[in-house]
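Chemist: Provide a 3D model corresponding to the input given below.
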Amino acid sequence: MERRYIQQLTPQEQVREVFRAGGKQLRPNRHGALYLQLDLTDRTGTINARMWNASEQLYRSFENGDYVRVEGTTQIYQGALQLIVSRIQRVNSDEVDPADFTPVAPCQVDHLMNRLAELLRGLRNPALRNLAECFLLDEAFLRDLAKAPAGMKFHHAYEGGLVDHVVNLMELARLVAPRYPELDAELLLMGAFLHDIGKVRELTYEREYGYSDAGQLLGHLVIGTQMLEEKIRRSEELAGEPFPAELALRLKHMIVSHHGQLDFGSPKPPMTLEALALHCLDHLDAWMAAFRQCIKEDPNVDSAWTAFHSQLDRKLFKGTPAATAPFGLAAEQSPEPPA
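Modeler: Next up is the predicted model:
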C-alpha cells in the first residue's frame, strides 16, 4: 500500500503507518491516569501524538529515535493536526527505508556550502579572511554544518537548514550593508556566518532532532563564542601574529546579542551597528521561514486563513493560490508529495 506522509494527512483520517518517535513523555492527566505524548516524524514533517490510558511498560517499549508502527485517528487540536493513537509498536530499522524519515531539504546543500566558501574567501580584511579559512579547513565542522538544522520545528528544521539560513543571512547582509555606509560590511558578513555556529554542537540530528548535553547546559550563544575563540587561537598560530582584540570582541558581541533582547535569551542587547543589523536580518529570515512553513503545512486547505498557531500567537492569511505562488503553494509550482 502507498505510504501516507505526515504532510498528506487530513483531519479525521484513520492512520496505520510507520514513523520515527521522539520527545516521548509519560504524563498523568487530572484524574491521575497516565497518557503518552510524543512527536512522530517522517521526511515531510512532524505531528504531535497522544495515547490515552498508556502504561509505563508501553513507554519503555521503545526509545526516542526508534521507528514505530502507529494506528490512530487524526484531529485538529488548538489549530494543529495531531494524532490520537490507539496502538503503537516498535519496528526494526531493517524493515524501513531510511529515506522516508530524512527531512526533505528545500535547498541544494552542496550549492550552499560552495556559496558559503565563496563568500568567506571573498573577504578582504586579512584577519577575518584568515579566521574564515580556519573554519573552512575544519572538515568535521563542515560536515556538521551541512547536516544540522537551524531549529527544532519552525526555524529551518531540516537537514541542511542551518547552512541554508546562514547563507541566506549572508546574502541579506550583502544587500543591506551598502544602504548604511556606517556599517562595516565585512564585519556584518562574518557575524552572519558566525551567529549560529554553536548549533552544530547545541543540537543533535543523527537519529532525531534534540539537544545535546552542552546544548541544554550552555546553549548555542555560549558554545558559539567558545568555537570562535578556538578558531581565533588557530588563526593566530597560522598568521604568526595576534588577532585584533577589538575585532574579536565585536564578533563575540554579535554572537551573544543576535537574539536582540534579554528575555529572548541574549545576555546583552545589540550595542553596535553591525550587531543591530544582524539581529534584524536574523529575525526576518527566521520568521519568514516560520510563516512559510505554517502556510505550507496548514491543514485548512479550503480556507484562505491558516488555523490559529499557538507558537506564533496568530492566524496567517494565505489568500488566493495565485497570491501565495511565491511561497511554493500554487499547484503548478509545488512538487508532488513524495510517493
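
Chemist: okay, CA-based contacts and neighbour counts for the rest of this
Modeler: Fine.

Chemist: which residues in this protein form strands?
Modeler: 14-28, 34-42, 45-51, 67-77, 80-91, 203-204, 210-211 (DSSP state E).

Chemist: would CSV of the ones you listed with mean neighbour count and distance to Glu246 be doable?
Modeler: CSV is the format used below for these (neighbours: other C-alpha atoms under 10 Å; distance: least, C-alpha to C-alpha, whole Å):
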stretch, mean neighbour count, distance to Glu246
strand 14-28, 19, 42
strand 34-42, 21, 45
strand 45-51, 20, 43
strand 67-77, 19, 50
strand 80-91, 19, 47
strand 203-204, 21, 30
strand 210-211, 18, 32
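
Chemist: quick one: which of these is nearest Cys107?
Modeler: strand 45-51 (15.6 Å; C-alpha to C-alpha).

Chemist: angle of that closest one against strand 34-42?
Modeler: 160 degrees (axes from the mean of the first three to the mean of the last three C-alpha atoms, to 10 degrees).

Chemist: packing partners of strand 45-51?
Modeler: strand 34-42, strand 80-91 (3 or more C-alpha pairs under 8 Å, 6 or more residues apart in numbering; DSSP states H and E).

Chemist: now it against strand 14-28, angle please.
Modeler: 60 degrees.

Chemist: re the thing from before, wait, which of the strands of the chain is closest to Lys252?
Modeler: Each of these has some distance to Lys252 by C-alpha to C-alpha; the shortest is strand 203-204, at 20.3 Å.

Chemist: residues near His279, how many?
Modeler: As a burial measure, His279 scores 21 neighbours (other C-alpha atoms under 10 Å).

Chemist: same question, Leu145
Modeler: Other residues close to Leu145 by other C-alpha under 10 Å number 25.

Chemist: show the contacting residues for it.
Modeler: Taking C-alpha atoms under 8 Å, 6 or more residues apart in numbering, we find Leu145 in contact with Gly160, Leu162, Val163, Ile197, Val200.

Chemist: one more sequence to fold, the one below, so I can look at both together:
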Amino acid sequence: MAEVFIEQLIPGQAVNSIFVLKAKKLLPLRNGTGHYLAVVLGDRTGQMEGRVWEPVYEIYHSCRVGDIVLVQGQASEYNGTVQIQISAMSVCREGETNPGRFLPSSKLEQDAAREKIVSVIESMHNTHLKRLLSLIFSDNDFLNALLTSPAAKRNHHAAIGGLMEHTLGIVSAAEQIAPVYPKIDRDLLVAGALLHDIGKVEEYSLGTDIDFTDEGRLLGHIVLGARLLDKYISGLPEFPEELRLKLLHMIVSHHGQYEWQSPKRPKFLEAAILHHLDMIDAAVDMFSSAVESRADQEEHWTGWVKGLDRYVFCK
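Modeler: Now for the predicted structure:
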C-alpha cells in the first residue's frame, strides 16, 4: 500500500491509506430519506474531512473515534477544499500501523546516535561509570526504547526519537563545558547527562499521539528513572555507594526546583550544571521549533507560543 499523507492529496487522486479517525457524525440527506456520514481523518501532516454515502450505517457502527482506519476512496474538491469520498473504511488490527504516520520524528539518525553512545562510553576514565554505562546500553530493549521514545508529550523534543536527541544534545554540551571549568568531574557530568531522563522510556507510549503510560502518570519519569538506574547498579556488586547516590541525585534533582516537580534541588556542582544544561537544550528546541513551524515563513514573529508564554522573534 502506498504511503499517502493528507498534505499530499489532490482532487481526483485514489486513496488507499491509513489515518486516525478524529471525528464522525451522521447527518441527514437533503431529501430526508436517510443519512450520510461526515468524518474527520488525520495523520502527522494534518487533517481532512471525508464523506461516506454508502454503506453509511455499517461504517458508522464499526469504527470509533480514535481508531486507526484503512480508508479507500477518492479525493475530490468541495467548496475550495479537498475531501475524501470514502467507499470503504475498516479498523486496522493492532501492530498493523507505524506511529510515524501520526507523529513527527527526530532528525537524528539512529546509527549516528549509537555510534555517539559508544564513543562516549569509550571516553570514560572512571572504570565504574564505564562498566555501568556499558551494561545499560548493551541492553537492546532499553536502547531501542531510548531511540524511539519522545522527550515530552508537548513543548520540547515531542517526537519519535526526541528523547535520544535531547539526551545527546545535553551530553555534547556537557563534553564542551567540562574543560572550561577544571573543577567539574567530567565523567560524572557526562554520565549524568546520559542517564538523567532514562525514566521516560517507561513514562510515555506512542500511538496516534504521545501519551502517558499508567506508570508515567502515577509515578513520573524521575521516580521511574531512579528505579531503573538502581536496577542496573544492582547488577554491579562492587559499584561504589557514594557514586550510586550521586547518580541517583542527578536524576531526582535535574528539574532544579520543587515547583518543577523536582524531589530535590541540586546539591553538588555536576548536578547543578546538569539542570542548567537540561533547561538550555529544551529552550533551544522550543525556540527553534517555534520559528520553523510558523505558518508564514516570511513573518518576523511567530504566533503566541504556549510553552514559552511569549511571541518569538524570527528575523
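
Chemist: superposing both, give me the TM-score.
Modeler: Here the superposed chains carry a TM-score of 0.74, computed using TM-score structural alignment, normalised by the length of the second structure; 277 aligned residues with a C-alpha RMSD of 4.1 Å.

Chemist: circling back to that earlier point, ok, which of the helices and strands packed on strand 45-51 of the first structure comes nearest Arg16 of the first structure?
Modeler: strand 80-91 (9.2 Å).

Chemist: what sits up against that closest one?
Modeler: By C-alpha under 8 Å, 6+ apart, the list of residues contacting strand 80-91 of the first structure reads 10-11, 18, 47-52, 61-62, 66-76, 298-299, 307-309.

Chemist: try 7 Å
Modeler: 11, 47-51, 62, 66-76, 299, 307 (C-alpha atoms under 7 Å, 6 or more residues apart in numbering).

Chemist: about what we covered before: quick one, which of the strands of the first structure gets closest to Met288 of the first structure.
Modeler: In terms of C-alpha to C-alpha, the element of the strands of the first structure nearest to Met288 of the first structure is strand 45-51, at 17.7 Å.

Chemist: hey, what's the angle from that closest one to strand 67-77? Just curious.
Modeler: Using the same axes, to 10 degrees: strand 45-51 of the first structure against strand 67-77 is 90 degrees.

Chemist: against Ser293 of the second structure, how distant is the equivalent of His253 of the first structure over in the second structure?
Modeler: Using TM-score structural alignment, the equivalent of His253 of the first structure in the second structure is His249. Counting by C-alpha to C-alpha, to the nearest Å, the gap from His249 of the second structure to Ser293 of the second structure is 36 Å.

Chemist: more crowded one of the two?
Modeler: Taking other C-alpha under 10 Å, His249 of the second structure and Ser293 do not tie; His249 has more neighbours (21 against 10).

Chemist: what separation is there between that one and Leu236 of the second structure?
Modeler: 19 Å.

Chemist: look up how far Phe268 of the second structure lies from the closest residue to Leu129 of the second structure other than its chain neighbours.
Modeler: Nearest residue to Leu129 of the second structure in three dimensions, chain neighbours excluded: Ala191, at 7.1 Å (C-alpha to C-alpha, 6 or more residues apart in numbering). Here the criterion is C-alpha to C-alpha. By it, Ala191 of the second structure lies 15 Å from Phe268 of the second structure.

Chemist: compare those two (neighbour count), which wins?
Modeler: Ala191 (21 against 11).

Chemist: how far away is the more buried one from Ile222 of the second structure?
Modeler: Distance from Ala191 of the second structure to Ile222 of the second structure, by C-alpha to C-alpha: 16 Å.

Chemist: also Gln72 of the second structure?
Modeler: 44 Å.

Chemist: which one's more surrounded, the two?
Modeler: Taking other C-alpha under 10 Å, Gln72 of the second structure and Ile222 do not tie; Ile222 has more neighbours (26 against 18).

Chemist: contacts only, for the nearest residue to that one once chain neighbours are set aside.
Modeler: In space, Ile222 of the second structure comes closest to Val252 once its chain neighbours are excluded; the distance is 5.6 Å by C-alpha to C-alpha, 6+ apart. For Val252 of the second structure, the contact set (C-alpha under 7 Å, 6+ apart) comprises Ile222, Ser262, Pro263, Lys264.

Chemist: which one of these is nearest Asp309 of the second structure?
Modeler: Taking those together and measuring to Asp309 of the second structure by C-alpha to C-alpha, the closest member is Ser262, at 21.2 Å.

Chemist: doesn't His249 make contact with that closest one?
Modeler: No - look at Ser262 of the second structure against His249 with C-alpha atoms under 7 Å: they stay out of range, at 10.5 Å.

Chemist: for Leu162 of the first structure, give me its contacts.
Modeler: Here Leu162 of the first structure is in contact with Leu145, Ala148, Pro149, Ala150, His156 (C-alpha under 7 Å, 6+ apart).

Chemist: corresponding residue for Arg310 of the second structure in the first structure?
Modeler: Using TM-score structural alignment, Arg310 of the second structure sits opposite Arg314 in the first structure.

Chemist: roughly how far apart are its match and Arg201 of the first structure?
Modeler: 32 Å.

Chemist: tell me how many other residues surround the nearest residue to Phe141 of the first structure once chain neighbours are set aside.
Modeler: Excluding its sequence neighbours, the residue lying closest to Phe141 of the first structure (C-alpha to C-alpha, 6+ apart) is Phe135, at 7.2 Å. When neighbours are counted by other C-alpha under 10 Å, Phe135 of the first structure registers 22.

Chemist: with Arg124 of the first structure instead?
Modeler: Arg124 of the first structure: 11 neighbours (other C-alpha under 10 Å).

Chemist: ok, for it, nearest residue in space, not its chain neighbours?
Modeler: In space, and not counting its chain neighbours, Arg124 of the first structure is closest to Glu186: 7.9 Å by C-alpha to C-alpha, 6+ apart.

Chemist: and the counterpart of that neighbour in the second structure, how far from Phe239 of the second structure?
Modeler: In the second structure, Glu186 of the first structure lines up with Asp187, judged by TM-score structural alignment. Distance from Asp187 of the second structure to Phe239 of the second structure, counting by C-alpha to C-alpha: 15 Å.
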